[in-house]
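K.L.:
sequence and predicted structure are below.
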Amino acid sequence: MKIAFIYDAVYPWVKGGAEKRVYELAKRLAQRGNEVHWYSIGWWWPENGKKDMVIDGIHLHGVSNPINLYSDDRRSIKEALLFALKLFTPIMKEKFDVVDCQGFPFFSCFTAKIHSMTGKSRLIITLHEVWGDYWYEYLGKLGIFGKFIERTMLGLTDNLITVSYKTQKDLREIKKSEKSIVIPNGIDFNHIQSIKPSEEISDIIFAGRLIKEKNVDILIKSIQIVKQKIPNVRCMIVGDGPERSKLEELSFNLKIQDNIEFMGFTENYNDLIGYMKSSSVFVLPSIREGFGIVVIEANACGLPVVVVNHKMNAAVDLVQDGINGFKADALPEDIADKIIKSIENKEKMESKCIDNSEEYDWNKIVDALEKVYMEIL
């Protein structure tokens, strides 16, 4: 097959769940003899000046110079529109069996639709989240425009993939007759198993962007409670973002700065996995996750994971209470209770955590994706 992915951010220049998903799937599809292309912002241009390049068998096509993806800590509408416009000319020159366009940031899906209307491809849209009424919480009254564009995008094709059952459920509340299929995110299971634990030992670990929605402040407050039972408890926070200074200040105000280490952003993926392997429990206090791939990564390291019950959190579907982790309310007291349970039961839960994660190996995920492509064709 000749396959094109469309997404404005490319791994490893941009490190996020959606970028990693496209990269891992595209790489494996190429290894299986498919011709795989990826249209994106040209993040590599400053390094080598080439618009197009090949990485791990994937033909990368840069449609513009690097552009800031975020404006005031939100995805930039200007960038999304510019990417959709810049995408038009290069993609219209080619014909593909399927074009798999990531649903966010919306506007590029309309460009991909035009391409399919000319008979040059079959359009598939992969949805990482469906926001619906959450648009009003995100943008206030202006949320009506986001909601309208999202609904319009969902009507561009009947070939819809969702990365979680939570997103599929949200989609069906908007588009009653849709027939989407769930193709989850994954991990490189064997690679994770090969990595050795770090010498940096901690009881609790969090990894992610330090933004308000991640609720890391609730995690820090829960550490103060955990400390009452485990005085020398150590928490490692891996990541960076606009909330970091506030979180560091909070740890000082609660007088637990000696129990929490802010590691900053970790460039090397193996280092992150090493940190997980030298910990006892992973805590993801976020209230909004489109999937929560870090849950599977932590499970693959043998760690139970504490996640927060919330209607916008797809990571909840990845955890079975007492099996590979615990579900908690977004309250310091409840998270602290689940942290202590995880630490106490880590050895008993370890094998179940690893077994659960193996089901999400990328090779199994790409089997399912390739089958969907063939059925659409």
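P.N.:
Arrived safely, thanks for sending.
K.L.:
make it CA atoms for all contacts and neighbour counts henceforth
P.N.:
Will do.
K.L.:
Cys235 is in contact with Ile260, correct?
P.N.:
Yes: contact criterion CA atoms under 8 Å: Ile260 and Cys235 qualify, at 4.7 Å.
K.L.:
looking at these two, which is more packed in?
P.N.:
More neighbours surround Cys235 than the other of Ile260 and Cys235, with 27 against 20 (other CA atoms under 10 Å).
K.L.:
what distance do you get for the more buried one to Glu19?
P.N.:
Here Cys235 is placed at a distance of 28 Å from Glu19 (CA to CA, to the nearest Å).
K.L.:
with Leu154 instead?
P.N.:
For Leu154, the distance to Glu19 equals 21 Å [CA to CA].
K.L.:
higher neighbour count, those two?
P.N.:
In this view Leu154 and Glu19 are compared by other CA under 10 Å, and Leu154 has more residues nearby, 22 against 18.
K.L.:
in contact with the more buried one, which residues?
P.N.:
Neighbour list for Leu154: Lys175 [criterion: CA atoms under 8 Å, 6 or more residues apart in numbering].
K.L.:
next, Cys101: secondary structure please.
P.N.:
Look at Cys101: counting by DSSP: H, G, I helix; E, B strand; the rest coil, its state is strand.
K.L.:
before we go on, here's another structure to hold up against the first:
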Amino acid sequence: MKILIITEYFPGSENCDIKGGVEARAFYLAKNLAKKHDVTVITSFDAGTLQNETISGINVIRCGKKRKYSQGGSFIDRLSFIFSAIKMGKRLDTDIVDGYNFISYIISYKISKFLHVPRVATYHDVWLGEWVTNVGLINGLMGELLERYVLSKKWDKFIAVSNYTKQKLKNKGICEDNISVIYNGIDLEKYTNSNTKEDNSICYVGRLVKYKKVDDLIKAVEIIKKDISGIKLNIIGSGPEEKNLKKIVIEKNLENNVKFLGFLKSHSEVMNYLKRAKLFSLPSIVEGFGMVTIEAVAAETPYVNSKIPPTVEITQNGVGGLVYEPENIAQLSECLKTLLEDDDLYLQKQFECKNLSKNYDWKELSNILEHEYLKIISK
């Protein structure tokens, strides 16, 4: 097959130094598919990368103005990418086009329509009716309009990253027969070494935005500190809430307990922190999948996550960690404290992590995707 993947961002090397779950999915599935098929990725022209290159057997074409990574705003740069990517894609010879995020859906639709080939939308979450709540008024209205446009178009297939996302698509009128579920995964080979855990350490990885509820995690650390004075929280990521979160840390005298590491460019560096942490925590109230939870599980780092549908689904309701009622800070702190103090339970959860991670191997997931593409093309 000749496969064209459209994703707003893509790694600049085989080291896969990624910034989020969308580009991780794009990279690893493309890498595995490229072993048997001709795979091309159209992505934005990230600063410090080459415009045309081959990475892990993938033909990578970068379009638009050179830009820095941004998950919000950057309207001019994004428009430049959209128009440039559509123009480039129309010149290619491909059998199928797969869009990986909201910006790339428009591009995928336009290219596939011009080339008369099947089109796929890989969907991570459905925010229709939730955009303004999740990202604010201006970005929210733009997202709302864009998603309404995307869902109004005819797609040969929606690929949802979870059954939770599939259900949300069905709720918005997408036919169940037109939705397949293929989970996100991990490169299990990167997690084969045993890891030394740092006592009383917790790690958070993700964007610093309101719906991630990192403030709840900081407030939980304040409670735990009363019994475990050496409690440590490493916060990896950046975002609009960073200033507010740092203010909370100062107000609660937690400067010696909470460390902001910012955005780490090297994914391997992020994984090293995750591997060394005693616990991982994702207190978010909005997720489409929660890929970093699976990475923590593969690193045999038990988690304490909010009990939202995607987490319940991918962890089989708490295998490998503990879940608590969203925004219940007292329950969050109690779960964290329990796993830090109960050695037998901690070892049990580590054992569960090892077995659960086997369900999320990119190699197996790429085989499922390959089969799905072949079915779509043969129609």
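P.N.:
Received it, and whenever you're ready, just let me know what you need. The model shown is predicted, which means the values in this text are computed figures rather than measured ones.
K.L.:
let me know the secondary structure of whichever residue in the first structure pairs up with Asn256 of the second structure.
P.N.:
Under the alignment (TM-score structural alignment), Asn256 of the second structure maps onto Asp258 of the first structure. In three-state terms, and counting by three-state DSSP, Asp258 of the first structure is helix.
K.L.:
contacting residues for Asp258 of the first structure?
P.N.:
Applying CA under 8 Å, 6+ apart, no residues qualify as near Asp258 of the first structure.
K.L.:
same thing with Lys232 of the second structure?
P.N.:
Taking CA under 8 Å, 6+ apart, we find Lys232 of the second structure in contact with 200-202, 221, 256-259.
K.L.:
nearest to Ser366 of the second structure, of those residues?
P.N.:
Closest approach between these and Ser366 of the second structure, by CA to CA: Ile202, at 31.9 Å.
K.L.:
turn the contacts of Lys232 of the second structure into CSV, columns for distance to Gly129 of the second structure.
P.N.:
Converted to CSV, the contacts of Lys232 of the second structure look like this (distance: CA to CA, whole Å):
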residue, distance to Gly129 of the second structure
Asn200, 40
Ser201, 37
Ile202, 34
Val221, 33
Asn256, 40
Asn257, 38
Val258, 35
Lys259, 35
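K.L.:
map Ser229 of the second structure onto the first structure.
P.N.:
In the first structure, Ser229 of the second structure lands on Pro231 (TM-score structural alignment).
K.L.:
neighbours around that match, how many?
P.N.:
Pro231 of the first structure has 12 neighbours, counted by other CA under 10 Å.
K.L.:
assumed Phe206 of the first structure was part of a helix.
P.N.:
No: secondary structure assignment places Phe206 of the first structure outside any helix; it is strand (three-state DSSP).
K.L.:
distance of it from Trp13 of the first structure?
P.N.:
Phe206 of the first structure is 22 Å from Trp13 of the first structure, where distance means CA to CA.
K.L.:
out of these two, which sits in the busier spot?
P.N.:
Legend: neighbour count by other CA under 10 Å for Phe206 of the first structure and Trp13, higher for Phe206 (24 against 11).
K.L.:
aligned to that one, what sits in the second structure?
P.N.:
Checking with TM-score structural alignment, Phe206 of the first structure has Tyr204 as its match.
K.L.:
before we move on, what about Leu247 of the first structure?
P.N.:
Matched by TM-score structural alignment, Leu247 of the first structure corresponds to Leu245 in the second structure.
K.L.:
since that was my last question, I'll sign off now.
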